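K.L.:
Curious how this folds, go ahead:
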Amino acid sequence: MAEVVGPRLYSCCNCRNHVALHDDVISKAFQGRHGRAFLFSHAMNVMVGPKEDRHLMTGLHTVADVSCSDCREVLGWKYERAYEETQKYKEGKFILEKSKIVKENW
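P.N.:
Next comes the predicted model:
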């Protein structure tokens, strides 16, 4: 008999707080500060820090660091604004670093 399993999730590596749904992954081909990162359409149970301009691999962006709402671990960032037309699709999306999240319900 098959068990009923909830949605596949990603959790904070530090405290296991649920931070994103697998269904919200847009791309797994991004680069974070500390290695590979995933681009998500949504994130949950996170705090968004102050906005700042950063020069990233794809140009200048206004971003805000994203932290776990439980343990305050910095997990990645949110794209607030992209200055290049080809990067506008990232606005409002979240980068979560692969090394900072763990899979749940897989």
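
K.L.:
C-alpha only now, for contacts and for neighbours.
P.N.:
Fine.

K.L.:
What ranges does this structure have for its helices?
P.N.:
Here the chain has no helices by DSSP state H.

K.L.:
could you pull out the strands for this protein?
P.N.:
Remark: strands assigned in the chain by DSSP state E are 9-12, 18-21, 25-32, 35-40, 46-56, 59-68, 74-82, 94-97, 101-104.

K.L.:
which one of those is the most hemmed in?
P.N.:
strand 94-97 (a mean of 27; mean count of other C-alpha atoms under 10 Å).

K.L.:
Check which helices and strands that one is in contact with.
P.N.:
Other helices and strands packing on strand 94-97, by 3 or more C-alpha pairs under 8 Å, 6 or more residues apart in numbering; DSSP states H and E, are strand 25-32, strand 35-40, strand 74-82.

K.L.:
Against W106, how distant is G6?
P.N.:
Counting by C-alpha to C-alpha, to the nearest Å, the gap from G6 to W106 is 9 Å.

K.L.:
for comparison, sequence B:
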Amino acid sequence: MADGAWPRLYSCYKCQNHICCHDDIVSKSFQAESGRAFLFSHAINVVQGPKEDRRLITGLHTVADVHCSDCGEVLGWKYVKAYEQLQKYKEGKFVIAKFKIVKANW
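P.N.:
Purely as a prediction, here's the structure:
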């Protein structure tokens, strides 16, 4: 890392397991069932649940819930497939509810 700086991370609010890096935020203007959420290009220390088709605000998507690998808390979901061309950029990315993560290393 440049000049010894550590990456700014987000951790699971329940167990402090590292989940994502601030630099991997694609968008801060997403909505989860419970409020604001962030779209991340990558997530670590998560376990993916079964895939299912879900009708979201932006249309039909195949998604899989993601859980913290340590405590099992549902943190959000991963976009597996977008059926509308304009939504394809979401494929492979993670929506994490803002209230489910806390800043670490800031």
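
K.L.:
Throw the helices and strands packed on strand 94-97 of structure 1 into CSV and include distance to Y89 of structure 1, thanks.
P.N.:
Putting those into CSV (distance: least, C-alpha to C-alpha, whole Å) gives the following:
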stretch, distance to Y89 of structure 1
strand 25-32, 11
strand 35-40, 11
strand 74-82, 8
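
K.L.:
closest one to H18 of structure 1 among those strands?
P.N.:
strand 74-82 (11.9 Å; C-alpha to C-alpha).

K.L.:
what's the mean gap between that closest one and the aligned bit of structure 2?
P.N.:
For strand 74-82 of structure 1, the mean deviation from structure 2 after alignment is 0.1 Å (mean C-alpha distance after the TM-score superposition for structure 1).

K.L.:
So what touches that strand?
P.N.:
Residues outside strand 74-82 of structure 1 that contact it (C-alpha atoms under 8 Å, 6 or more residues apart in numbering): 12, 32, 48, 51, 60-68, 88, 90-97, 100-101.

K.L.:
was I right about D53 of structure 2 contacting G59?
P.N.:
No - between D53 of structure 2 and G59 there is no contact, the gap being 10.3 Å when judged by C-alpha atoms under 8 Å.

K.L.:
Give me the neighbour count for W106 of structure 1.
P.N.:
The local packing of W106 of structure 1 (other C-alpha atoms under 10 Å) involves 10 other residues.

K.L.:
With W6 of structure 2 instead?
P.N.:
By the criterion of other C-alpha under 10 Å, W6 of structure 2 has 10 neighbours.

K.L.:
any idea how far H22 of structure 2 is from it?
P.N.:
The value you get for W6 of structure 2 to H22 of structure 2, if C-alpha to C-alpha is used, is 11 Å.

K.L.:
And for V102 of structure 2?
P.N.:
11 Å.

K.L.:
ditto for Q87 of structure 2
P.N.:
Q87 of structure 2 is 22 Å from H22 of structure 2, where distance means C-alpha to C-alpha.

K.L.:
likewise F40 of structure 2?
P.N.:
With C-alpha to C-alpha as the criterion, F40 of structure 2 and H22 of structure 2 are 8 Å apart.

K.L.:
now do T62 of structure 2
P.N.:
Going from T62 of structure 2 to H22 of structure 2 by C-alpha to C-alpha gives 25 Å.

K.L.:
Cool, thanks, talk later.
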